[in-house]
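Chemist: Pasting the sequence and the predicted coordinates here, then a few questions.
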Amino acid sequence: MIECDSQQPPSSPSLRIGVVGGGMAGSTVALRLAELGLEIVLFEEGKTLVNGPPICHLHAGGNLYREISDQQCITLLHQSIDTLQVYPHTANIRPTVIAIPKRDKGSPDALLPRLKKLQHEYASLVEQQPSKKVLGSPSEYFKLYDRAALEALTEKEIPDAVTTLDDWMIPVAKNLNLDEFKLPLIIVQEYGLSIFRIASTVTLAFEKLANCRVLTSTKVIDIQPRTNSQGWEISYQSRGQAADSVHVDYLINACGYRTGTLDDMSGFKRDRLVEFKAAYIAHWPECHGQWPEVIFHGERGTPDGMAQLTPYPGGYFQLHGMTEEITLFKQGLVSSSSSSAQPKLNSLFNRKLTDRWYQNEIERRTDKAIDHVAQFIPAFGSATVGGNPMFGAQQIPGDDPTLRAADVSFAGSRYARAEIVKASSALAVADAILEQLKEESLLTSGNPIKAATYGTETAQQFSITNTLAPDNITSLAEEFAISRACPAELARPVGTLSIAKTSITKS
């Protein structure tokens, strides 16, 4: 159990907020509210914060998902920009290449209207607020490469350092058989997101916030509404200690895929889906140069499902393959029922979530992921297993499995659910809850927040988080990676924000 001490004097507010679940959503909401001076109690059953599904992609525009609406893509763009402003040291600054195999039913031309719409939206945001220019110049949000441009790149040397989109594209052009793809290829300023540096950022920030009490290795065993709708009584048990309880004035359910368990305790009904997913770590020391992320589009759930190659330092790559033999699983998508708001995964997935993977499972699925990518990058076939899978169960509110832009819902009195599907939506949850606290008249003169910061740009309201040193964030992130049986390289930065703002030569 971690108790947070601080160099900052507490603001002694009378409003106490309980946040159950220390994943991306719960930790971000707790940090947002604690930075404003509110008293927070954060409960997390695991030993450390921000575990869960394999976060690796910012989703600044939702370009991985052809099936979602344009509005979801625009929402993800807004949320991703806010995330980069608040968590700048958690981003891996490298673009993403979108390639469409000839066997796929899609076409590059079909993607262009959405990309242009996102580019226009990004330009409008930057014009209104220049600090939102975190994805490079809006005029260079994406770029197309036809066959002639790609063949010209194959004649160039792979640079030691990358400064242009062309530099990022060189290893792709040299390794893909262009005859197998519908051209042009598209490169877009979609960056990576480090789950380990997010975990270290929030952990280090909480250590400096006296008004935030973080209880890790702690299970919430019951919640009960107090009389006259005056908040909630949370009963909990920390590992090796007797059960205890605490009164909170407002309760935020941020339990991730287990959000339905608190709904059941409180008697609230809610339709939701839960999907188990995994990504795999491969080591390809023979790779040359710095790679962008590469997405090979395909039909989800079929043997030709999308392949995703996410680069890290040292020749390590995180792999997704949207097939039932790689990232997706048979019976891995379950729904709530009339008797419970909590979807029930079977014992196979519960064993993976709470205990361990068998070694033969790790090797078999990682090898299949390597083969899936090697269809398009033959040299990648020499890659080997590079670490344990990154996995978790993802909640999806409602009954639409394609939903990607989701944030928060409210029920009863003083009760909110953080229901993010993508990590970049976490700040939207915090802001929506702030508005709800105002609507319920809980932020009054008797429950002050830092008036000097509230109402300014979001990034400026994280005064403690902004003081964290990048080296300290990375050092602790490496410890988290190793403790989760992953290579330390997965915690190390790729690129810098200055690269995103470098002038890029157009073709």
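Modeler: Here it is on my side, so go on.
Chemist: all contacts plus neighbour counts: C-alpha atoms, from now on.
Modeler: Will do.
Chemist: Count residues in the vicinity of residue 111, would you?
Modeler: 14 (other Cα atoms under 10 Å).
Chemist: Excluding residues flanking it in the chain, which one is nearest it?
Modeler: Leaving out its chain neighbours, the residue that sits closest to residue 111 by Cα to Cα, 6 or more residues apart in numbering is residue 66, at 7.9 Å.
Chemist: Check for me that the one you found belongs to a strand.
Modeler: No: with DSSP: H, G, I helix; E, B strand; the rest coil as the criterion, residue 66 is located in coil rather than a strand.
Chemist: the helices in this protein, which residues?
Modeler: 24-35, 70-86, 108-128, 147-154, 165-175, 195-207, 259-266, 347-354, 359-374, 426-439, 470-483, 497-500 (DSSP state H).
Chemist: Return the distance of the third one from the chain's centre.
Modeler: It refers to helix 108-128. A distance of 22 Å separates the centroid of the chain from that of helix 108-128, by Cα atoms, centre = their mean, to the nearest Å.
Chemist: most tightly surrounded among the helices of the chain?
Modeler: A comparison of these by mean neighbour count, using mean count of other Cα atoms under 10 Å, puts helix 24-35 on top with a mean of 27.
Chemist: what residues are up against the closest residue to residue 424 other than its chain neighbours?
Modeler: Residue nearest to residue 424 in three dimensions, not counting chain neighbours: residue 80, with 5.0 Å by Cα to Cα, 6+ apart. Shown in contact with residue 80 (Cα atoms under 8 Å, 6 or more residues apart in numbering): 58-60, 424-425.
Chemist: Please report the distance of residue 80 from residue 62.
Modeler: Remark: distance between residue 80 and residue 62 (Cα to Cα, to the nearest Å) = 10 Å.
Chemist: Likewise for residue 145?
Modeler: Counting by Cα to Cα - residue 145 and residue 62 are separated by 20 Å.
Chemist: Which residue of the two possesses the greater neighbour count?
Modeler: Taking other Cα under 10 Å, residue 145 and residue 62 do not tie; residue 62 has more neighbours (28 against 18).
Chemist: one more structure, for comparison:
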Amino acid sequence: MNKTNSTKKTSKVGIVGGGVAGSTIALRLAEIGVEVVLFEEGASLVNGPPICHLHAGGNLYREISDQQCVDLLKQSIDTLRVFPHTANIRPTVIAVPKRDKGEPDALLSRLELLRNTYHSLIESDANNKVLGEPSDYFKLYDQDTLIELASRDFPSTPSSLDDWMIPVAKNLNLDEFKYPLVLVQEYGLSVFRIAATASLALSQMSHCKVLTTAKVNHLEQCESTSQWNVHYQQFDSTLGDWVTGYEHVDYLINACGYKTGTLDNLAKLPRERMVEFKAAYVTHWEHSQGTWPEVIFHGERGTPNGMAQLTPYPDGYFQLHGMTEDITLFPKGLVSSTAANAQPELSAPFIKKLTQHWQQDEVDLRSARAINHMAQFIPEFSSATIGGKPLFGAQQIPGTDPSLRAVDISFDGINYARTEIVKASSALSAADAVVDKLQKLQLITNDQHTSLELSFPITRSLTLEQVENFAEQLAEQRHYPSALARRVAF
């Protein structure tokens, strides 16, 4: 790819926020030769909500539309094509307890739609075949089949769909569920390997300046040129103090995550949105056996019987979600913007968690609740212990629908965009939309249509060993077990 001819070197794009959305857009633009400056308030890239799932079909969320599920499938396939080292290649099992009002059959038409969509995507481009064979996208299991699987030995490494179901069959009380159970190829994502990929790739790109510990505090837009002056403060570790600076950019992208409204306020471009604080809990199950898939136990959100999510990692570590207000959700943890303020205001206890630390007694209490919630379905899990501090963050949701999951970016004002992703797999879609917008504005020209893979030559040159090693360092720097950064399967 001829980068010298693909873009105008005079254009510069400012991206405020180095989370998964901002980092992905920075990678996309810098790879094609666009000059980028990336501002990140934290010490490293891609911090935030507890990313753990690819959502290749969105079947965890039975309340969302079929179209959102198709969008998530397509976005997830793109993510796997560009960032293969970030995925944990293992399926997801969906189980509906008898106590739940839902029925497994309600998922079947959606699963058929997604399988057919996946097949069509492969027919249009063979590179889309990243979730295995379309015929294996999902498989249904009745109780008799699971009883037979429970009699089998654990395989050393799962080599079939049935192998993945053996730990589930052996550990669940099979009489407590509605049938069929569903195994679907919705893989996992590693937040630490996403962070490592972004950090390592951007460090090799001369077109991208990364400013960490840099807080944007003022914006000015020139009326005649529509360009932006971005003023910021950055902590200088050599001086041990804050220094001020500014960057002049042709286009500004607000990728501030849950703080997106703060930058909207500075730009005087209001937007209706919500912010929700969530947490997941790191546990260690010393006596776990076999290689587990992810397991989702459906339940009504916000009730004591809310969905339970078991996400496996190496060495007996499991991340837990429990969609109750005592575990993953929080009373008054969902807040909305107002006519006077585009930034939804979380209360002081949430801000303290986000910026300082949790109280240890709350970590212990909520982690214990998460373990007990999971032990309802996997009795042996009651022996699990706390494996580390919670994974937590605040998630923005544009508009007023808290069930929205598939969304990417909005454009507002002049030379201004805001990323609005809810799921990490939507980040590439946002990046592509930015490229299209910049082309239409003639800020960049791209005279060569190319594949996804060829659009990310530097990013894709990273080896799995490089990514995994750096991801382990990031996990340890952030005081999490290094196992959370390692691959679950091959």
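Modeler: All right, it came through fine. Predicted, not measured: the structure shown is a model, and the values here were computed from it.
Chemist: returning to what we had before: I'd like the helices of the first structure as a markdown table, with distance to residue 244 of the first structure appended.
Modeler: Below are those laid out as a markdown table (distance: least, Cα to Cα, whole Å):
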| stretch | distance to residue 244 of the first structure |
| --- | --- |
| helix 24-35 | 21 |
| helix 70-86 | 34 |
| helix 108-128 | 47 |
| helix 147-154 | 63 |
| helix 165-175 | 54 |
| helix 195-207 | 22 |
| helix 259-266 | 17 |
| helix 347-354 | 24 |
| helix 359-374 | 39 |
| helix 426-439 | 27 |
| helix 470-483 | 28 |
| helix 497-500 | 45 |
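Chemist: so which of those gets nearest residue 397 of the first structure?
Modeler: helix 259-266 (9.9 Å; Cα to Cα).
Chemist: Check the mean deviation of the closest one from the second structure.
Modeler: On superposition with the second structure, the average gap between helix 259-266 of the first structure and its aligned counterparts reaches 0.6 Å (mean Cα distance after the TM-score superposition for the first structure).
Chemist: contacting residues for the aligned residue in the second structure for residue 171 of the first structure?
Modeler: Correspondence of residue 171 of the first structure to the second structure, assessed by TM-score structural alignment: residue 167. Contacts for residue 167 of the second structure (Cα under 8 Å, 6+ apart) come out as 150, 154, 289-292.
Chemist: Now for residue 485 of the first structure, how many residues are close by?
Modeler: 12.
Chemist: how close does it sit to residue 317 of the first structure?
Modeler: From residue 485 of the first structure to residue 317 of the first structure the distance is 15 Å (Cα to Cα).
Chemist: Same question for residue 377 of the first structure.
Modeler: Going from residue 377 of the first structure to residue 317 of the first structure by Cα to Cα gives 13 Å.
Chemist: higher neighbour count, those two?
Modeler: Between residue 377 of the first structure and residue 317, counted using other Cα under 10 Å, residue 317 has the larger neighbour count: 25 against 16.
Chemist: List the residues that contact the closest residue in space to the more buried one that isn't next to it in sequence.
Modeler: Of all residues not flanking residue 317 of the first structure in the chain, residue 311 sits nearest, at 4.6 Å (Cα to Cα, 6+ apart). Neighbouring residues of residue 311 of the first structure by Cα under 8 Å, 6+ apart: 291-293, 317-318.
Chemist: what comes up buried for stretch 206-225 of the second structure?
Modeler: 207-216, 219, 221 (16 or more other Cα atoms under 10 Å).
Chemist: next one: stretch 3-21 of the second structure
Modeler: 6-8, 11-21.
Chemist: before we move on, back to that, and the match of residue 171 of the first structure, how far from residue 384 of the second structure?
Modeler: 16 Å.
Chemist: Over to residue 110 of the second structure?
Modeler: On the measure of Cα to Cα, residue 110 of the second structure and residue 384 of the second structure end up 34 Å apart.
Chemist: same check, this time on residue 124 of the second structure
Modeler: 46 Å.
Chemist: Then residue 223 of the second structure?
Modeler: 60 Å.
Chemist: Now tabulate the buried residues of stretch 3-21 of the second structure in TSV and tack on distance to residue 176 of the second structure.
Modeler: Below are the buried residues of stretch 3-21 of the second structure laid out as TSV (distance: Cα to Cα, whole Å):
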residue	distance to residue 176 of the second structure
6	59
7	59
8	62
11	60
12	58
13	55
14	53
15	50
16	48
17	45
18	44
19	40
20	39
21	40
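Chemist: got the contact list for the aligned partner of residue 58 of the second structure in the first structure?
Modeler: Under the alignment defined by TM-score structural alignment, residue 58 of the second structure is paired with residue 62 of the first structure. By Cα under 8 Å, 6+ apart, the residues touching residue 62 of the first structure are 68, 72-74, 76-77.
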